[in-house]
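S.K.: predicted model and sequence below, questions to follow.
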Amino acid sequence: MATTTEKKSGGILETIKTIVYALLIAGIFRSLFFQPFWIPSGSMKDTLLIGDFLFVNKMSYGYSYASCPSIKIPRFGINIDATDFCGWADGDNTRLFGSEPERGDVVVFRHPITGGDFIKRLVGLPGDKIQVRNGVLIINGTPVEVQPDGKFVEVAEPQGPQRLSPRCENSPVGTGGTCEKSKFVETLPNGVSHSILNIENRNSADNTALYVVPEKHYFFMGDNRDNSSDSRVPSIVGGVGFVPYENLIGRADRVMFSSAGRSMLFFWTWRSDRYFKAIQ
């Protein structure tokens, strides 16, 4: 007959085993199927807002080393990168069960140098010639169709956990004032239409050099065109540059819910109009 001490030790062991199994199952699910992603910045406004919570479909493009999870919790000193799990698969720019992304997809990918997760819109495919002139995207020598669509309006106040203040076309705007950006509908060559925002046409990202996208690489841009670090600037000088095929993590299809507060746990700040909102 088991003693009380043996029962307690057995119960603790079973609890530990249950936790380990749960973590393994969660890790496998996160690696193979869906990865949670919380939008930290305004680079994809108004398609995605700071505080949007979504799941990234990892089955969309197959699997590579980037499909393995990264676990970063600075508060507890945890910094486990995908390469720590799957570094053996890094470097050949291939994918298992791979399929090609489509122009216009909203994609989460690993930054080619820092390894951080980014989310942007895919506008350039391998072999494409990409340039931006006066804020207009030009693909293979043809400007994309752009139609005015009014104004995007938000409150000029700190947003999200990083307390980022939005940039405004009608600056200067005091805290609590109305922040405006010009809104357009951009239609890509394959017929995909989506919203983009404009603040000014004076910065270098509005007038770029001509880029030729290498084989098995992609060119990404944020929908908030004047507030996005993307492929218009090479990765070696602080941008994103061309993104290798193997760095794609998955496609973002739908916002699950959205928090306008400092934490997604502040349910009273959730935006009622963004539950299960399709990403276009």
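M.R.: That came in fine, so what should we check first? Since we're looking at a predicted model, the values are computed, not measured.
S.K.: for the rest of this, base every contact and every neighbour count on C-alpha atoms.
M.R.: Will do.
S.K.: can you name the next helix or strand after the top helix by length along the chain?
M.R.: Using DSSP state H to define each element, the chain has its longest helix at helix 4-32. Per DSSP states H and E, the first helix or strand lying C-terminal to helix 4-32 is strand 34-38.
S.K.: circling back: what's the angle between the longest helix of the chain and strand 34-38?
M.R.: Helix 4-32 runs at 80 degrees relative to strand 34-38, counting by axes from the mean of the first three to the mean of the last three CA atoms, to 10 degrees.
S.K.: included below, for side-by-side comparison, is a second structure:
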Amino acid sequence: MLLVLAVVVAGFSVAEPMRVASASMSPTYELGDEVLVGKLAQLAGTPQRGDVVVFHEPHTGTLTLKRVAAVGGDELGIEDGLLIVNGEPVNEPYLDLGSVDGAYFGPVHVPAGHVFVLGDARAGSVDSRTFGVVAEDDVVGRVLLRLWPHRSTTQSAARTERPPTRFSPGVARG
């Protein structure tokens, strides 16, 4: 019994299932999707631009899921809804174009040891534009894969009843 408990505890320290609790990462991850989050540095690594990460939101500590838009040393801005990093426009094929407004933001310099995160559904996302940069130490891990529902990140799927699972996933706001 202790061996089983040790294996379960060790497993959750390496990777943990979590449920997406908002629609701000749509269409990549929808409300109710379940994802596997790699928590060890070997699985998660240093956050890179484009990674979808789970982190403790500054000031509240709430677990949140967003995409890394810029890393330490980068300068970021949004011009007419277009993400600009270090003076170059960023190709973002994962964006929900219907949720991109003509907003302007920045420029912002991201300090070393921090990341700037954005939701894929930009117009409705509470992200670094609201709460500021996130310390790399507050990043819990990187999303490795979607556990449920089984679909590609570019395919829209109708919501159905969630199948029974053997775990109690953590909840991460999208």
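M.R.: Arrived safely. Being a predicted model, the structure only gives us computed values, none of them experimental.
S.K.: buried sites along the longest helix of the first structure?
M.R.: Across helix 4-32 of the first structure, burial judged by 16 or more other CA atoms under 10 Å covers 30-32.
S.K.: quick one: map residue 112 of the second structure onto the first structure.
M.R.: Matched by TM-score structural alignment, residue 112 of the second structure corresponds to residue 215 in the first structure.
S.K.: hmm, I was thinking of residue 32 of the second structure
M.R.: Matched by TM-score structural alignment, residue 32 of the second structure corresponds to residue 51 in the first structure.
S.K.: so its match is in contact with residue 44, correct?
M.R.: No. Using CA atoms under 8 Å, residue 51 of the first structure makes no contact with residue 44, being 11.7 Å away.
S.K.: where do the helices of the first structure begin and end?
M.R.: Under DSSP H, the first structure gives helices at 4-32, 82-86.
S.K.: elements contacting the longest helix of the first structure?
M.R.: Contact partners of helix 4-32 of the first structure among helices and strands, from 3 or more CA pairs under 8 Å, 6 or more residues apart in numbering; DSSP states H and E: none.
S.K.: got a list of what whatever residue of the first structure lines up with residue 66 of the second structure touches?
M.R.: Aligning on TM-score structural alignment places residue 66 of the second structure opposite residue 120 in the first structure. By CA atoms under 8 Å, 6 or more residues apart in numbering, the residues touching residue 120 of the first structure are 43-44, 106-108, 220-223, 230.
S.K.: let me see the ranges of the strands in the second structure.
M.R.: 15-20, 34-38, 52-56, 63-71, 75-79, 82-85, 88-89, 105-109, 114-118, 134-135, 139-148, 170-172 (DSSP state E).
S.K.: how about these in CSV, adding distance to residue 3 of the second structure?
M.R.: Listed next are these as CSV, based on distance: least, CA to CA, whole Å:
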stretch, distance to residue 3 of the second structure
strand 15-20, 18
strand 34-38, 22
strand 52-56, 29
strand 63-71, 29
strand 75-79, 48
strand 82-85, 48
strand 88-89, 51
strand 105-109, 48
strand 114-118, 38
strand 134-135, 35
strand 139-148, 26
strand 170-172, 23
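S.K.: which one of those strands lies nearest to residue 164 of the second structure?
M.R.: Judged by CA to CA, the one of those that comes nearest to residue 164 of the second structure is strand 139-148, at 10.6 Å.
S.K.: ok, now how distant is the residue nearest to the spatial centre of the second structure from residue 161 of the second structure?
M.R.: Closest to where the C-alpha atoms of the second structure average out (CA atoms, centre = their mean) is residue 66, at 2.6 Å. Shown here: residue 66 of the second structure relative to residue 161 of the second structure, a distance of 25 Å by CA to CA, to the nearest Å.
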